[in-house]
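Participant: just coords:
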């Protein structure tokens, strides 16, 4: 495990200064930045259990525990948060006639398969993945994930435009105008400003406020046991490929942001995410994945310290024990989420473009051009097809198209000038 060293005096940062993953600021600042990561991941993390019928507090519990496992297994080298994976929504909704326990069994098996991929990568080397997932592919996956989510942000933005404009305006103002700490916690400040605006303008659902008053302060999350049914497991298996693509894409995005080569930890990241997903499936939570939202926050704040993610994970675990806080977060209106997410999701897409630029991906190469064009169009256009009773959405088809299509077309076109879409250096 990496031991954190204090960055400077730990109390202040100069403009443009970056805090490395193995560094931390003073604990008060680190805690504040960790809370910002909680604010970034919370809305997306609770959407998945709401859509699949799993308990929200249980999912939050395993999200925090999974993040701690991830940081330990990757030896604190990859700053990332593990939240609920949207890839599980389609197959679990397709298994609507099955019991919650059977759905959990599918999640658990999906996690085990992801761990198996991680073990293979560790044993055979990261080149096993790089051969089918070069920068042109990982960049496309990040672009698809970021831009596919933007319509959801725009939809939420349109529901409460005034609140959304205030939220986004405060985030942009804190990020670009002031100097110092305020720019580092711009997302959190923007969310608070938007929420206060909603309170003053009556933009919060009264029923949610009533539930907030009635909720208890302390309560244990609901734990459930899984059962295994082949019909559900077969629906979940394709999710593993999406999770692999997401994890590799996010690891590449983290490498691009931090300026560090973390290819040697890809296998560990896959194992950790698989273990986290299996643990969630064994106890009643949704499957997990590394979160693009938190990568976006890290890009804005330029604080890459894994200590902030430890804080976020511990806060998530504590919050899972408080129904009152869960009800409070549920009062955050759509306009606040839309205003903050519009910026974060757009930045995620541009991180994928940055991966292409840094690796000199050549889009004059017809293989790169055609595969990425189809994949991004399918992903961002939200291509949705049903095969054998299973509905796969745009992210799924986009990731499958670029991950499977690139090596196939490269093999058919192997007489081309470049390998893997990267122009030879020197």
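Facilitator: Arrived safely, thanks for sending. Please read all numbers here as calculations on a predicted model, not as lab measurements.
Participant: contacts, neighbours, all on C-alpha from now
Facilitator: Fine.
Participant: what number of residues lie near residue 385?
Facilitator: Residue 385 has 12 neighbours, counted by other C-alpha atoms under 10 Å.
Participant: now residue 391
Facilitator: Residues contacting residue 391 under the criterion other C-alpha under 10 Å number 17.
Participant: Tell me which helix or strand it sits in.
Facilitator: Here residue 391, judged by DSSP states H and E, is contained in strand 390-392.
Participant: So which bits of stretch 166-183 are buried?
Facilitator: Neighbour-count burial for stretch 166-183, with 16 or more other C-alpha atoms under 10 Å as criterion, is recorded at 166-172, 174-175, 180-183.
Participant: Would you map the strands across this protein?
Facilitator: Ranges of strands in the chain, per DSSP state E, are 5-6, 23-24, 82-84, 288-290, 385-387, 390-392.
Participant: Take this one as well and set it beside the first:
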């Protein structure tokens, strides 16, 4: 076992108690595990929790679902190794990539979009390297809650037209999907309640089948076992402006995930934050290099850990390996690919709205004071830019709503703050609420 732990960091768990029960007030730490039977069961729960959001991204973008599942599992295993088993997490498809992938697909095709994903992963890796050396304080200074909230919100709201395009194709199915997702969130408790996305998709899919909107022709032709479709990336200067803002969101998502896990496990994980960022960067680069969706840490799986009180990384090894196995079943990918436009439009309507409101939640949790004209401008102007999808071209580089809105949020905050300090017009601390220290954005993406 010691040799294995040396070769693969993070392996080698100690048995928690009797391996069967978790006493009240206790948690199963990342370096502990329950019996392998119970660990496997919890790992399967993690797969179910991530599945609804993870497979929606390739369906919306047109990527092969099996390829995304394969790289999602591989990315999770890489994350566990790079963080030395200290940060339990599943890496699923990030919704932050939806808008830039959609825009780049129209200009450069799938390979160009994959090149953008690789570049975003490289950017995240570099940020992680800096954090590993210099700490996270500079991130909080660069992106205070008012900026982070604006960037998260504008990504969700920018996608509203894409949702409508799908809803308009099959409005009845889309409406049923929306209603099912909303009701599932309040009708069910526990794990089923947290799977509202998956439940809504399944209900909408059943309605689509009854209405004759599902084409099963490709399912019969798909093999049961085999490698998924791989696509090589191509790199274009024009995609830089589309994918650069995604790096900011991924930073907020990963830092927030590490802080949440640290709070629940009562461990200091700040020293591992840089590793977590680098790990997600590597996983995203790997996915983009072969045809998968960009990855991020998943809040859905935090819910599973919170309810089970099991934070063992052994369960995530099970989840990652099972996702890899699903990716090697083309028949599964073919079934997923039959999800019709109405279901995607309904799910997108709910998800994009929730992403937008997550940005508002960041403002509320950190008590952002909108009596301050700087905060008001940082929150308002970027949202209009993103919703209207402002576009600017500089040679081959095209900046659209998300990129321009993200840059605007940063420029307005730091620019107006500098002028206010210079002129002495900034609100004094006693005239506004101070942000809650060390609170970072909840992840929007998954």
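Facilitator: It's in. Worth saying up front: this structure is predicted, and the values here are computed from it rather than measured.
Participant: Give me the TM-score for these two chains.
Facilitator: Laid over one another, the chains give 0.77 as their TM-score (TM-score structural alignment, normalised by the length of structure 1), with 405 aligned residues with a C-alpha RMSD of 4.1 Å.
Participant: picking up where we left off before, tell me roughly how far the strand holding residue 391 of structure 1 lies from structure 2 on average.
Facilitator: Taken over the aligned residues, the distance from strand 390-392 of structure 1 to structure 2 averages 2.9 Å (mean C-alpha distance after the TM-score superposition for structure 1).
Participant: Quick one: the residues in structure 2 that that strand pairs up with.
Facilitator: Strand 390-392 of structure 1 corresponds to residues 397-399 in structure 2, going by TM-score structural alignment.
Participant: which residues sit against the matching stretch?
Facilitator: 237, 238, 239, 240, 241, 242, 391, 392, 393 (C-alpha atoms under 8 Å, 6 or more residues apart in numbering).
Participant: Check those and tell me the two furthest apart.
Facilitator: Spatial extent of these (C-alpha to C-alpha) is set by the pair 237 and 391 at 15.9 Å.
Participant: Between the two ends of stretch 428-435 of structure 2, what distance do you get?
Facilitator: Stretch 428-435 of structure 2 has an end-to-end distance of 14 Å (C-alpha to C-alpha, to the nearest Å).
Participant: Equivalent analysis for stretch 186-199 of structure 2, please.
Facilitator: End-to-end for stretch 186-199 of structure 2, by C-alpha to C-alpha: 12 Å.
Participant: what's that stretch in contact with?
Facilitator: Residues contacting stretch 186-199 of structure 2 (C-alpha under 8 Å, 6+ apart): 49, 51-53, 180-185, 300, 303-304, 307, 347.
Participant: Quick check: the farthest pair among those?
Facilitator: By the measure C-alpha to C-alpha, 307 and 347 form the most distant pair in the contacts of stretch 186-199 of structure 2, at 25.0 Å.
Participant: who's more crowded, the two?
Facilitator: A direct count of neighbours by other C-alpha under 10 Å for residue 307 of structure 2 and residue 347 places residue 347 higher, at 30 against 11.
Participant: What's the more buried one aligned with over in structure 1?
Facilitator: Taking TM-score structural alignment, the alignment pairs residue 347 of structure 2 with residue 340 from structure 1.
Participant: what's the distance between the spatially closest residue to its match that is not a sequence neighbour and residue 33 of structure 1?
Facilitator: Excluding the flanking residues, the one nearest residue 340 of structure 1 by C-alpha to C-alpha, 6 or more residues apart in numbering is residue 168, at 5.7 Å. Taking C-alpha to C-alpha as the measure, residue 168 of structure 1 falls 19 Å from residue 33 of structure 1.
Participant: Translate residue 34 of structure 1 into the numbering of structure 2.
Facilitator: Under the alignment (TM-score structural alignment), residue 34 of structure 1 pairs with residue 47 of structure 2.
Participant: again with residue 271 of structure 1
Facilitator: Using TM-score structural alignment, the equivalent of residue 271 of structure 1 in structure 2 is residue 278.
Participant: Could I get the contacting residues of that match?
Facilitator: Residue 278 of structure 2 sits next to 124, 125, 126, 127, 128, 129 when contact means C-alpha under 8 Å, 6+ apart.
Participant: at 6 Å what do you get?
Facilitator: By C-alpha atoms under 6 Å, 6 or more residues apart in numbering, the contact list for residue 278 of structure 2 reads 125, 128.
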